[in-house]
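Engineer: here are the coordinates; sequence isn't available:
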């Protein structure tokens, strides 16, 4: 088959772009011809349709008025006329752009509804669809329209219930909620990674750390998520602060890799920044807690290959996110063979934890103090205790990361994706 994987953007480091690349790789291996169709010009995007991209001025106009309240139009009726015009325009464009494809896989277009005319136009095409839902609009408060008419459009058409559409979700919570809200059946396809080989090595660990002038014997915590408030990165700062206090008397002891601990624990940011104000707040907070940090987000934005390379600097990976549809950075840490400390968000508890993953926990309860997420001090202390045991015990360290790698290989690999696609999705 000739297959189009469609999204607003592609070729980037966001979760949807990364999953589309994995789907393309697996589907190509299965013998299909696969293109990524997106609204941005980027390496990895095969067919550019600028009209569906975030940079399209109409996208911003629709988004602002649909979700935030009608401001740029005389009244609701004039905005509805504008939406219908955009829908017809997109229908004509996509009818031509997608004519040669046997199967179209829209990613998040029918679930988040960020650009409703696009979703409505796609639903009119005489095509076979697999709707890949990574997140849903009802899971994001800012994507619930203030206008009741607009909200009713999402409730009725996003996602659409049509005989030519098969629905895919990435976790069992979403599967149950989609059935409850829309009476739509769906197949769970988890996010996956390539577990054919790890993405780190002892040699690269030393080379990359030297490149970034990280001294031998320094413990590095890697925060690889995008810099966004729902990632609750302040918890990583709290954890590193607690760990530094706990390890103050262990300077000179031998770490898991044979190096002598020099007394330093630092936090490295490698994820692309999507909230500059939040980053400023984090850096100010880290300074107030005496937590040394390195921000490599801008270097990664210039060269995305650096993102994967930076897993080599880590002694462990922090994953404090309080809300995830799945958890790409968690899988990346497993492939990188690094210990993980994480907050037990709902999807983790329902879909990942039962696999038997070993990790240091930040608990599953939090509260907010102003803009920051907080957990109990006792939880941070326990997580720091668990990490200190792992970091100074070579056998324990190796056993944990190898165990997690094998768990990932069994449940969350490209081979697992191929099996699900062949047996459940493409049938």
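Structural biologist: Received the coordinates, thanks. Everything quoted here is computed from the prediction, not taken from an experiment. Residues are numbered from 1 along each chain as shown.
Engineer: going forward, measure contacts between C-alpha atoms and count neighbours the same way
Structural biologist: Will do.
Engineer: what ranges do the helices span in the stretch 251-400 of the chain?
Structural biologist: Assigned by DSSP state H, counting those that start in this stretch, the stretch 251-400 of the chain shows helices spanning 276-288, 297-302, 305-309, 328-335, 346-347, 377-391, 394-411.
Engineer: Now residue 161: closest residue in space, sequence neighbours ignored.
Structural biologist: residue 184 (6.8 Å; Cα to Cα, 6 or more residues apart in numbering).
Engineer: pretty sure that neighbour is touching residue 174, no?
Structural biologist: No. Using Cα atoms under 8 Å as the test, residue 184 is too far from residue 174 to be in contact (11.1 Å).
Engineer: So for those two, which sits in the more crowded spot?
Structural biologist: A side-by-side neighbour count of residue 184 and residue 174, using other Cα atoms under 10 Å, places residue 174 first with 21 against 17.
Engineer: got another, please set it beside the one above:
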């Protein structure tokens, strides 16, 4: 019998990894006969199945005021503790109302009990789960100990309580084997690995006319090659390597496009990248992808469809959605051997152009060969799609979620 499942996080909107993976989980669960509902501070889900609580958004002014008092320092005031408890109590009330309104059987906490972007909401969720004993899946994307900004804090007591909580009615899910080991080492909590996935059972539709029109719109000629860096402008993405690649190709037909504008983490880095590109004579373009208030912009998926080659020279990733997306759109790519790639992805047998911390002449020659040789490009991308479909498709997600449900409810659900 299908369950009524509530997804909870600070945000379910846009193209961040948590929002995207939550949407994939809900799609697979709905297709298996369950019904999904949403609770967050920022939402773009069906309003008939959602509860939006602005105070639950991590950028809400009340939460930001608390953050300033608890991170980057090792002592907090009684007033700060009281502010945390006040917001926690309010959000717990709203969680009770959410559960009652939709008669929920189960919860999925999406990164909410993993990283303290919203400490009071994590505490509220932990207390709600403990008080109700509602079956819960805690889906962990990136833990607080993986981020230096949380390493100095005045809330060690709260972090040990709720990030993540060790409660008998919670099944924990991580996205890679390193996180599984570290979680067990630090907390004694066992977890299941469910990697990020894409719907490889349904290949994307591409339209050559759309691609031609898009290239014209951004001033490219039919002879130009579009190299896409499909990431936010954050230093750990290693975007300077993409600039160096285009520089070393030494051909003005190669244009580099970054798919996201700089955010709070990236303004200085973005300026440095622009200077770096200018000094090397690289045609670098930044383009904002579509948002709810800017529907005229291209979507990230359109950019993949229009690109000739993908660069992904990240220094660190929790998994690597952009890698899967490039493979899904049958695009060849250059990838840096970040730790999770080496451990979890590389052994699967993908055919990729791989750099190991620095760009070699061999890398540059292989990129040129793949871009200019359609037969080689097709051979590489068809092979990669088949490998990804086997390991990172919806079938994998469906099977592992069924196993989780069986653990929680018994074989018959």
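Structural biologist: Yep, it's here. Everything quoted here is computed from the prediction, not taken from an experiment.
Engineer: Helices of the stretch 1-150 of structure 1, residue ranges please.
Structural biologist: 15-29, 57-68, 76-97, 116-123, 148-157.
Engineer: still on that earlier bit, what's the spacing between the residue nearest to residue 161 of structure 1 and residue 120 of structure 1?
Structural biologist: When Cα to Cα, to the nearest Å is the yardstick, residue 184 of structure 1 and residue 120 of structure 1 sit 18 Å from each other.
Engineer: And for residue 45 of structure 1?
Structural biologist: Where residue 120 of structure 1 is concerned, residue 45 of structure 1 sits at a distance of 23 Å (Cα to Cα).
Engineer: do the same with residue 289 of structure 1
Structural biologist: 49 Å.
Engineer: Which one of these two is surrounded by more residues?
Structural biologist: Set side by side, residue 289 of structure 1 and residue 120 show more neighbours around residue 120, with 25 against 14, by other Cα under 10 Å.
Engineer: so what's the more buried one up against?
Structural biologist: Residue 120 of structure 1 sits next to 87, 157 when contact means Cα atoms under 8 Å, 6 or more residues apart in numbering.
Engineer: Now check structure 2 for the residue matching it.
Structural biologist: By TM-score structural alignment, residue 120 of structure 1 lines up with residue 123 in structure 2.
Engineer: And residue 109 of structure 1, what's its match in structure 2?
Structural biologist: So residue 109 of structure 1 corresponds to residue 112, using TM-score structural alignment.
Engineer: Make sure that match is actually in contact with residue 9.
Structural biologist: Yes. Residue 112 of structure 2 is in contact with residue 9 according to Cα under 8 Å; the separation is 5.3 Å.
Engineer: which residue ranges form the strands in the stretch 101-250 of structure 1?
Structural biologist: Here the stretch 101-250 of structure 1 has its strands, by DSSP state E, counting those that start in this stretch, at 103-106, 128-133, 165-169, 187-188, 219-223.
Engineer: Please produce CSV containing those strands, extended by distance to residue 382 of structure 1 and mean neighbour count.
Structural biologist: Below are these laid out as CSV (distance: least, Cα to Cα, whole Å; neighbours: other Cα atoms under 10 Å):
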stretch, distance to residue 382 of structure 1, mean neighbour count
strand 103-106, 43, 22
strand 128-133, 36, 22
strand 165-169, 34, 21
strand 187-188, 34, 18
strand 219-223, 17, 25
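Engineer: closest to residue 81 of structure 1 out of those?
Structural biologist: strand 103-106 (24.8 Å; Cα to Cα).
Engineer: contacts for that closest one?
Structural biologist: 1-7, 98, 127-132.
Engineer: Switch those over to CSV; also include distance to residue 218 of structure 1.
Structural biologist: Converted to CSV, these look like this (distance: Cα to Cα, whole Å):
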residue, distance to residue 218 of structure 1
1, 51
2, 50
3, 47
4, 46
5, 43
6, 43
7, 41
98, 52
127, 55
128, 54
129, 50
130, 47
131, 46
132, 42
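Engineer: Of those residues, just say which sits nearest to residue 379 of structure 1.
Structural biologist: residue 132 (36.1 Å).
Engineer: what about the alignment partner in structure 2 of residue 40 of structure 1, how many neighbours?
Structural biologist: The alignment partner of residue 40 of structure 1 in structure 2, by TM-score structural alignment, is residue 42. Residues within reach of residue 42 of structure 2, counting by other Cα under 10 Å, total 22.
Engineer: roughly how far apart are the residue nearest to residue 42 of structure 2 when sequence neighbours are not counted and residue 229 of structure 2?
Structural biologist: In space, residue 42 of structure 2 comes closest to residue 11 once its chain neighbours are excluded; the distance is 4.7 Å by Cα to Cα, 6+ apart. Using Cα to Cα, one gets 25 Å for the distance from residue 11 of structure 2 to residue 229 of structure 2.
Engineer: Repeat that for residue 223 of structure 2.
Structural biologist: Residue 223 of structure 2 is 20 Å from residue 229 of structure 2, where distance means Cα to Cα.
Engineer: re the thing from before, show me which pair in the contacts of strand 103-106 of structure 1 is furthest apart.
Structural biologist: 1 and 7 (19.2 Å).
Engineer: So for those two, which sits in the more crowded spot?
Structural biologist: residue 7 (24 against 13).
Engineer: can I assume that one is in contact with residue 45?
Structural biologist: No. The pair residue 7 of structure 1 / residue 45 is not scored as a contact, 10.0 Å apart, by Cα under 8 Å.
Engineer: Quickly list what's touching both of those two.
Structural biologist: Joint contacts of residue 7 of structure 1 and residue 45 (Cα under 8 Å, 6+ apart) are 36-38.
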